[in-house]
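**Q** Make a model of this:
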Amino acid sequence: MSSFSLKIIAIIAMTLDHWNIILGGSIYMRILGRLAFPIFSFLIGEGYRHTRNKKNYFLKIFFYSVLLQIPVFLFYSSNEDLNIFFTLATGILFISILENNKMNKLTKFLLVLFLVIGSEYFKFDYGAYGVLSIVIFYNFRERKQKIFWLFLFINIVYIYLDRVFLIQIFSLFSLFLIFKYNGKEGIKNSFISIIQLIYCCYIY
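**A** Modelled structure (predicted):
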């Protein structure tokens, strides 16, 4: 399964989930929606791994996060959660810190600890759970069993901390799709990519 196919599945799942919240409906749509974020977490790491300019990749995601948040602050409330692109950008930053060979271990530890705590304190969408998911998928992409157990672990921890998070356990089913990834990009078209991005921004 290509990254394009995974992206389409994630977008469909996300759309059904969000429309279900707005219109009200079946719990099954909410469950289906749990597939979206883990797939996006996996794909953001793959994008980072294959990009030629990692700095620009991070800055692009961060730019989207700020751009999307401005209308939320203007028309809703400054107390709203920060959008998912902040989570994705933080996950990328976390990975870049881990891969920086110029930093000592203590500095790395303090920086990633700050990112994890900050993602909760500033109310990023999915918070530390989201950031850690990105790191797990990226760091252990060749070790499927380890991904399964670590992803299961953070889900259990968050369910224990907040029972509202219980439905997120169904996100484990996304692993069946992610593990089918063949390392190929699939359909590559700049226009389609732009449409996908605009649509994702609109939905979020």
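
**Q** CA only for contacts and neighbour counts going forward, please
**A** OK.

**Q** so what's the spatially most central residue of the chain up against?
**A** Closest to where the C-alpha atoms of the chain average out (Cα atoms, centre = their mean) is Ser41, at 3.5 Å. Neighbouring residues of Ser41 by Cα atoms under 8 Å, 6 or more residues apart in numbering: Leu88, Gly130, Ser133, Ile134, Phe137.

**Q** so of the residues you listed, which ones are in strands?
**A** Using DSSP state E, no member of the contacts of Ser41 sits in strands.

**Q** measure the residue nearest to the centre of the chain to Asn139 for me?
**A** 12 Å (Cα to Cα, to the nearest Å).

**Q** what touches both of these two?
**A** Contacts common to Ser41 and Asn139, judged by Cα under 8 Å, 6+ apart, are absent.

**Q** Could you find the closest non-adjacent residue to Gly183?
**A** Closest residue to Gly183 apart from its sequence neighbours, by Cα to Cα, 6 or more residues apart in numbering: Ser2 at 6.5 Å.

**Q** Mind giving me the packing neighbours of the strand or helix carrying Ile159?
**A** Ile159 belongs to helix 144-161 when assigned by DSSP states H and E. Contact analysis of helix 144-161 by 3 or more Cα pairs under 8 Å, 6 or more residues apart in numbering; DSSP states H and E lists helix 127-139 as its packing neighbours.

**Q** helices and strands around the helix it packs on, which ones?
**A** helix 36-50, helix 84-98, helix 105-121, helix 144-161.

**Q** What lies in contact with stretch 172-187?
**A** 1-6, 34-36, 38-39, 42, 144, 148, 151-152.

**Q** Tell me which two in those are the farthest apart.
**A** Using Cα to Cα, the two most remote members of those are Phe4 and Leu152, lying 25.4 Å apart.

**Q** so what's Phe86 closest to, chain neighbours aside?
**A** Nearest to Phe86 is Ser65, by Cα to Cα, 6+ apart, at 5.3 Å.

**Q** Correct me if wrong: the one you found contacts Thr90.
**A** No: applying Cα atoms under 8 Å as the test, Ser65 and Thr90 come out as separate, 10.4 Å apart.

**Q** Please provide the structure for the following sequence as well, for comparison with the first:
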Amino acid sequence: MSIKTKFINSNALKLLAVIAMVVDHASIWLVPDDTTLAIFARGFGRLAAPIIGYMIAEGYFYTSNKQKYLKRLFIFALISHFPFVMYFGLEWWQGTSVIWGLFMGLVALAISQTTYISRLIKVMIIALCCLLAWTADWNYILVLWILFFGIYKGQFKMQMISFAFIGTVFYILPGISLGMDYAFHFGILLAIPFLALYNGERGKSSALIKWGFYVFYPAHLLVLYILRYFIFA
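**A** Presented below is the predicted three-dimensional model:
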């Protein structure tokens, strides 16, 4: 695809992911599970995780300070934990937010790019990252997506093949086995055409854009929590 036909920058992709995320999370509360609307709303919501995962992998190669990048994700993973479990009605130990999965995926990618440890040690640490992400939203699937988005940096076809394979084996097929109510799992594949239109450019840069997603994630969960359990209860 010609670069001229790729007109979506990273800011636009992140905005799309944020909209999909809000629709998905709000639909859990507002839309009954066994309806067509729920399938469409949650299917659209499946765009969020793969797009943000792709952006995390991109960010690894473009950031000027990888340690700060990791630190930022780690801090917001901690900040987002309680808004996540509160909104989804979980005990504090039963799960954690997608930010933790993004952090572990970034750690796995960073380990894969090192040159001073053996391949066996890399595999062991990456496996540990997958294990540590087990209770996070999107768990080890997101870790593997980020890992292979980074490993195949510059090879879009291989990125999408690995993305589709991981998503199909670990997400779509288990969903099919649970019935038609889980048809929304196919929504992850909707990310492919949007990523194909990504032009590799950041777009306008500002502190709001840089920090927007990190702040918005826990904030929108708190707002939804207040609306769900206090205002419209």
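
**Q** now the contacts of Ser41 of structure 1 as JSON lines including neighbour count and distance to Leu111 of structure 1?
**A** Compiled in JSON lines, the contacts of Ser41 of structure 1 are given as follows (neighbours: other Cα atoms under 10 Å; distance: Cα to Cα, whole Å):
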{"residue": "Leu88", "neighbour count": "26", "distance to Leu111 of structure 1": "16"}
{"residue": "Gly130", "neighbour count": "22", "distance to Leu111 of structure 1": "17"}
{"residue": "Ser133", "neighbour count": "24", "distance to Leu111 of structure 1": "17"}
{"residue": "Ile134", "neighbour count": "29", "distance to Leu111 of structure 1": "16"}
{"residue": "Phe137", "neighbour count": "26", "distance to Leu111 of structure 1": "20"}
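
**Q** Now those in TSV, please, with extra columns for distance to Lys123 of structure 1.
**A** As requested, the contacts of Ser41 of structure 1 are exported to TSV (distance: Cα to Cα, whole Å):
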residue	distance to Lys123 of structure 1
Leu88	13
Gly130	11
Ser133	16
Ile134	17
Phe137	22
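
**Q** Give the burial count for the alignment partner in structure 1 of Val22 of structure 2, as a bare number.
**A** Using TM-score structural alignment, the equivalent of Val22 of structure 2 in structure 1 is Thr15. Thr15 of structure 1 is flanked by 19 other residues according to other Cα atoms under 10 Å.

**Q** Next, find the distance separating Thr15 of structure 1 from Leu23 of structure 1.
**A** For Thr15 of structure 1 relative to Leu23 of structure 1 (Cα to Cα), the value is 12 Å.

**Q** swap in His50 of structure 1?
**A** 39 Å.

**Q** could you list every residue that touches Tyr87 of structure 2?
**A** Leu221, Leu222, Leu224, Tyr225.

**Q** With adjacent residues omitted, what lies nearest to the first one?
**A** I take that to be Leu221 of structure 2. Using Cα to Cα, 6+ apart, the nearest residue to Leu221 of structure 2 is Pro83, at 5.7 Å.

**Q** so that neighbour touches Pro218, yeah?
**A** Yes: when contacts are counted by Cα under 8 Å, Pro83 of structure 2 is listed as touching Pro218 (5.9 Å).

**Q** picking that back up, specify which residue of Ser65 and Thr90 of structure 1 has the higher count of neighbours.
**A** Thr90 (28 against 20).

**Q** Tell me the counterpart of the more buried one in structure 2.
**A** Per TM-score structural alignment, Thr90 of structure 1 is aligned with Met104.

**Q** Run through the residues that contact that match.
**A** Residues counted as contacts of Met104 of structure 2 (Cα under 8 Å, 6+ apart) are Cys129, Cys130, Leu132, Ala133, Val143.

**Q** which SS class is Trp92 of structure 2?
**A** Three-state call for Trp92 of structure 2 (DSSP: H, G, I helix; E, B strand; the rest coil): coil.

**Q** Burial check on the residue mapped onto it from structure 1, number of neighbours?
**A** Aligning on TM-score structural alignment places Trp92 of structure 2 opposite Ser78 in structure 1. Close neighbours of Ser78 of structure 1, defined as other Cα under 10 Å, add up to 12.

**Q** roughly how far apart are Ser78 of structure 1 and Pro38 of structure 1?
**A** In terms of Cα to Cα, Ser78 of structure 1 sits 27 Å off from Pro38 of structure 1.

**Q** Kindly report the same for Ile147 of structure 1.
**A** 11 Å.

**Q** Identify the contacts common to these two.
**A** With Cα under 8 Å, 6+ apart, Ile147 of structure 1 and Pro38 have no common neighbours.

**Q** which residue sits closest to the residue mapped onto Ser171 of structure 1 from structure 2, ignoring its sequence neighbours?
**A** Under the alignment (TM-score structural alignment), Ser171 of structure 1 maps onto Ile188 of structure 2. Excluding its sequence neighbours, the residue lying closest to Ile188 of structure 2 (Cα to Cα, 6+ apart) is Arg46, at 4.9 Å.

**Q** Can you find the partner of the one you found in structure 1?
**A** Using TM-score structural alignment, Arg46 of structure 2 lines up with Arg34 in structure 1.

**Q** Can you get me a residue count around that match?
**A** With neighbours defined by other Cα under 10 Å, the count for Arg34 of structure 1 comes to 22.

**Q** In contact with it: list those residues for me.
**A** Contacts of Arg34 of structure 1 by Cα under 8 Å, 6+ apart are Ala13, Met14, Ile167, Gln168, Phe170, Ser171, Ser174.

**Q** which of the residues you listed are buried?
**A** Among those, those classed as buried by 16 or more other Cα atoms under 10 Å are Ala13, Met14, Gln168, Ser171, Ser174.
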